[in-house]
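**Q** coords below, sequence missing:
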């Protein structure tokens, strides 16, 4: 009998130990000890932002199918100036959206801003879909461009604040994938349908996203900054669960908020926060990173695919096929990036992608310079371009959008992410505008060499200053910039309960 009791006791202890180990494993992966509902909730609400981002990608790619159809309908009677306005109106509106985004997300919250954004996005696509003249098309393009710029800082901040550290990189990388898929879908719609029907189909993306986000709780971090602690706790538990590791992070969020000077006005608090290292250090890093991404030529390749393919292959015959092939290749590469960023981290992917992106561009420049145009081998040129498309989308393209939602402290997320994304909007416009002149003045080989060297210099800078954020909580990242590698607070250094891999 005693032997049976001893055996049962050992069995009970063994089961208890297994349950504790299982609970720890589940918590480290961002799941509740009893179920994986928190992770599912994060994924569902992130899907709302992803659907809005599909609309942003469709905005970026829509002019590629809109302009050829307009030319065909008007039998070529459309001025070059009007064509440029159809293409550029959305990118011009990006800046206004960037400026608006930071204020709205801080004033009204991340969730509310996205719901209102969805309404604007839908209205823009509807205006284009029912447009009877060029003026209405331009108005619709401006509204969708404004919405695209509005979403730029807002989407990564929302995703970063609701997601578990173990899965945050995966969700944030999904935003870049959503942009690429949106571009692809707009091209497919426009290839198969009239541009008015294609526009209305693109409007379904923000419609679905808005419906999903309507049911989302506000982010815990924003609620904490508003001193709505009860709501913050409720939201945190809904998104992240109640296991000990999650409770420890929640306690730190509340404790950090209680330490802040509540007597200061918002303007005074902002002035005090922007001179802190946890603001200006990540701002410098993100500014350089976004400019580097644009100077790598990724958007130039997309915008001038036809001309570039003609130069690389000596023919325009396969321009449409090349456009869709590059879209698919971009999507596949970004899908792989989502997985690698979760497993390998940000720094390794930034270094690998930056180095090989610059090398592929430099190799392409050297090859095109060393041979005459009629001796170019399409196998070599398209092969190098394929390598470039793959490696650039593994890190250089998605990482800035991934990290802009991670690096800034909660109090300065709005202004920091807004300025960073506004930087890429300016750089985007500048690179697209100057590309034709560079291709004509420097030649294709000179332009590729410029983009390759720019990417290389940016990668060298990131090697020295870009931190690893994989697995770290947002508070830990803030402490890193505040105190540096060796001066971090005791609470952060000794917190073994929160995985920092």
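**A** Noted; the coordinates are in hand. Keep in mind that what you see is a predicted model, and the values were worked out from it rather than measured.
**Q** from here on, contacts and neighbour counts on C-alpha atoms
**A** Will do.
**Q** Give me the three-state assignment for residue 275.
**A** Applying DSSP: H, G, I helix; E, B strand; the rest coil to residue 275 yields a three-state assignment of coil.
**Q** right, and residue 342 touches residue 172 too?
**A** No. If you go by C-alpha atoms under 8 Å, residue 342 and residue 172 don't touch, sitting 9.9 Å apart.
**Q** Please compare the first structure with the one that follows:
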């Protein structure tokens, strides 16, 4: 994490004080690299240190905090210079960097590398001095020992049938990056004020991200994913309808309002579930001996899908503005079916229970 926050600081500084274009590229590269690491590292760390009844909301909180920061940038961005905005981006890392000295290592990582005395001390500090951690500590030790006997934790372990539902490619394939990166273009094309659209969207995203993170341990990962993906399907379908109406010069004013509402529905649904819960699932289902490889593969898969959607959006939008969003709606519809069929609920279970069930399942 030290390296992560240093990269964030250097990346924002490179952007803030750039005098030549290549320095902007360096800054973006460092920030992209940091985001790629943080997107997996932080959910895994939080999943490993939190008790089972709080694990979902803490892990989903990573994406919630990310969207709070992004939404703040959306709101204040039009009023200040972009260099000042980049300097503001440094503040969270500067605040968190010195606090890292108070953050303990993951107890599961400690027992995996043989530091058992430190493992028990850390686990007790995380659960409270009066908490009885004997049963939890024994469960973690026993499962870690069994993993060491059974497997070396290679990349081939990730391609066994029991793991494939964790790599939710559909998280990015339903147009989320197109909405995120081109929402201003979509608002303008629909005849709406770009600033009003982005500002209201930022507020909607903040509210739904907070609601989603607070409900995940109550209603479960699967239920929120189903509701979220259904909302994505409906929202992108409404966006397609709004552009279809405008293309045929029908109900122009109503079509603009529909475009605004549809983007609210889509992005609100995304932040409530599909943005963060897939990473919660990845953090939960992979045992510690393959977590590193799992994170690399899941991150690579997600980034390839994100790039593909972002790269093709302009071409699709020029081909057919309405058709683009109908395609996204169809993909999100497939996502609903995929989650209903392939993603079981794992709320209220320890990581060892989840991973043992996957190991022993046919």
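**A** That came through fine. Remember, predicted model here, so these are calculated numbers, not experimental data.
**Q** Give me the more crowded residue out of residue 342 and residue 172 of the first structure.
**A** The residue with more neighbours, out of residue 342 of the first structure and residue 172, is residue 172; 31 against 20, by other C-alpha atoms under 10 Å.
**Q** Centre-most residue in the second structure?
**A** For the second structure, residue 276 is the residue whose C-alpha lies nearest the centre (C-alpha atoms, centre = their mean; 3.6 Å).
**Q** how about it, what's its match in the first structure?
**A** Alignment note (TM-score structural alignment): residue 276 of the second structure maps to residue 398 of the first structure.
**Q** in the first structure, which helix has the most residues?
**A** With secondary structure taken from DSSP state H, the first structure has its longest helix at helix 37-73.
**Q** How much space separates residue 342 of the second structure from residue 257 of the second structure?
**A** Separation of residue 342 of the second structure from residue 257 of the second structure (C-alpha to C-alpha, to the nearest Å) stands at 36 Å.
**Q** Of those two, give the one with the bigger neighbour count.
**A** More neighbours surround residue 257 than the other of residue 342 of the second structure and residue 257, with 14 against 11 (other C-alpha under 10 Å).
**Q** and the counterpart of the more buried one in the first structure, what helix or strand is that in?
**A** With TM-score structural alignment as the matching criterion, the partner of residue 257 of the second structure in the first structure is residue 379. Using DSSP states H and E, residue 379 of the first structure maps to helix 378-391.
**Q** other SSEs contacting whatever helix or strand comes next after that helix?
**A** Tracing the chain past helix 378-391 of the first structure, the next element assigned as helix or strand by DSSP H and E is helix 398-403. The contact analysis (3 or more C-alpha pairs under 8 Å, 6 or more residues apart in numbering; DSSP states H and E) places helix 398-403 of the first structure against helix 134-162, helix 165-192, helix 277-295.
**Q** elements contacting the last one?
**A** Taking 3+ C-alpha pairs under 8 Å, 6+ apart as contact, the helices and strands that helix 277-295 of the first structure lies on are helix 398-403, helix 413-441, helix 443-465, helix 474-483.
**Q** now the angle from that helix to helix 443-465?
**A** 160 degrees (axes from the mean of the first three to the mean of the last three C-alpha atoms, to 10 degrees).
**Q** With the longest one instead?
**A** Counting by the same axes, to 10 degrees, helix 134-162 of the first structure lies at 30 degrees to helix 443-465.
**Q** coming back round to it: isn't the match of residue 276 of the second structure right up against residue 336?
**A** No. Judged on C-alpha under 8 Å, residue 398 of the first structure makes no contact with residue 336 at a distance of 11.2 Å.
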